[in-house]
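Visitor: Below are the sequence and a predicted model; questions follow.
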Amino acid sequence: MGMNQIPLPPSHTMVVRSVRARIYRANQILGEPTQVFYREDPCQVQRGRYLLAADQLSDPRMQPCVHDSIVTTCHRGKKYVFRIFYKRHKCLPVNQALQQLAGVEMEGDVLVVAVGKKVGIRNIHSNLEMRAAERAVQK
């Protein structure tokens, strides 16, 4: 389990912006919408966007490494692609939201962002897409 997201090299034209995402915190029963920052170089768009997921996930001292997976799901006949960020460590608390949603025990917080056709990270737009994100987390 590694990191699919590739860090961007330093650049003087780098900008920081935010996207709407969904986070499932270990100590909460439900997921909630959140804003997550990402870095991109507008002069070199082909490099893509780098999400700063470590800032949103808890316990950075216990587990600094953030893993990510790309999950594709269909909801109401439409295909959605999401990137899911998470940490794995036996000392992290069991995620109550995932236990309720999928019936599985997984430690730590989980962050879900939408993947676009032109950009690697984009906003989660609608409530329908939020429900599709929950289906992706269940997988």
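Guide: The structure has been received and is ready for your questions. Numbering: from 1, shown residues only.

Visitor: contacts and neighbour counts: CA atoms only from here.
Guide: Noted.

Visitor: Quick one: the strands in the chain, in order.
Guide: In the chain, the strands defined using DSSP state E lie at 15-24, 32-40, 49-51, 67-75, 78-86, 110-114.

Visitor: mind putting those strands in JSON lines, mean neighbour count included?
Guide: Shown next, in JSON lines, are the strands of the chain (neighbours: other Cα atoms under 10 Å):
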{"stretch": "strand 15-24", "mean neighbour count": "18"}
{"stretch": "strand 32-40", "mean neighbour count": "16"}
{"stretch": "strand 49-51", "mean neighbour count": "21"}
{"stretch": "strand 67-75", "mean neighbour count": "16"}
{"stretch": "strand 78-86", "mean neighbour count": "19"}
{"stretch": "strand 110-114", "mean neighbour count": "27"}
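
Visitor: try it against this one:
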Amino acid sequence: MPRPHQVTMLTRCANSSRRSQRFPVVESLLQDARVQPYVHNCQVIVHEGRHTYRFCVFFKRHCHLQLNPILGRMGGQFRGDVVVMRVGESSVVNMQGRDAIVADFMMA
């Protein structure tokens, strides 16, 4: 049975500074650009006790895309791909600590 997993995401920086804002290139991970070229995105905030987690969720959804077996286990049907990224103060950041666990909870 497939499971969610972490992958390396290409990003573009606003300038040459390492602290500059990063822009993810999610199209490099999502499949079937000919069927559904448009990528949707939304921001999600999860509160867990005193901690606040901010995520950006990118997804493609179309009736002609393949069923997503991971999201299908949660009931219902989702046709397409999903990429979840952690958002820091001003840009996307690497997932650390409980981030992946919270992201899995968020998608359930």
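Guide: Happy to help now that I have it. Keep in mind the model is a prediction, meaning the values are calculated, not measured.

Visitor: now for the strands of the first structure, which one comes closest to L128 of the first structure?
Guide: Of all the strands of the first structure, strand 67-75 sits nearest to L128 of the first structure, with 8.3 Å by Cα to Cα.

Visitor: how big is the offset of the closest one relative to the second structure?
Guide: Compared with the second structure after fitting, strand 67-75 of the first structure has a mean deviation of 1.2 Å; criterion: mean Cα distance after the TM-score superposition for the first structure.

Visitor: okay, the strands of the first structure in TSV with distance to V104 of the first structure next?
Guide: Converted to TSV, the strands of the first structure look like this (distance: least, Cα to Cα, whole Å):
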stretch	distance to V104 of the first structure
strand 15-24	13
strand 32-40	19
strand 49-51	26
strand 67-75	17
strand 78-86	14
strand 110-114	13
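
Visitor: Among the ones you listed, which comes closest to A136 of the first structure?
Guide: Of these, nearest to A136 of the first structure by Cα to Cα is strand 67-75, at 5.9 Å.

Visitor: residue in the second structure matching G48 of the first structure?
Guide: With TM-score structural alignment as the criterion, G48 of the first structure lines up with Q21 in the second structure.

Visitor: Enumerate every residue touching that match.
Guide: Shown here is Q21 of the second structure, whose contacts under the criterion Cα atoms under 8 Å, 6 or more residues apart in numbering are C13, A14, N15, S90, S91, V92.

Visitor: now do 10 Å
Guide: Going by Cα atoms under 10 Å, 6 or more residues apart in numbering, Q21 of the second structure touches T11, R12, C13, A14, N15, E89, S90, S91, V92.

Visitor: Could you do R122 of the first structure as well?
Guide: Counted by Cα under 10 Å, 6+ apart, R122 of the first structure has contacts S18, V19, R20, A21, Y38, R49, F82, V113, A114, V115, G116.
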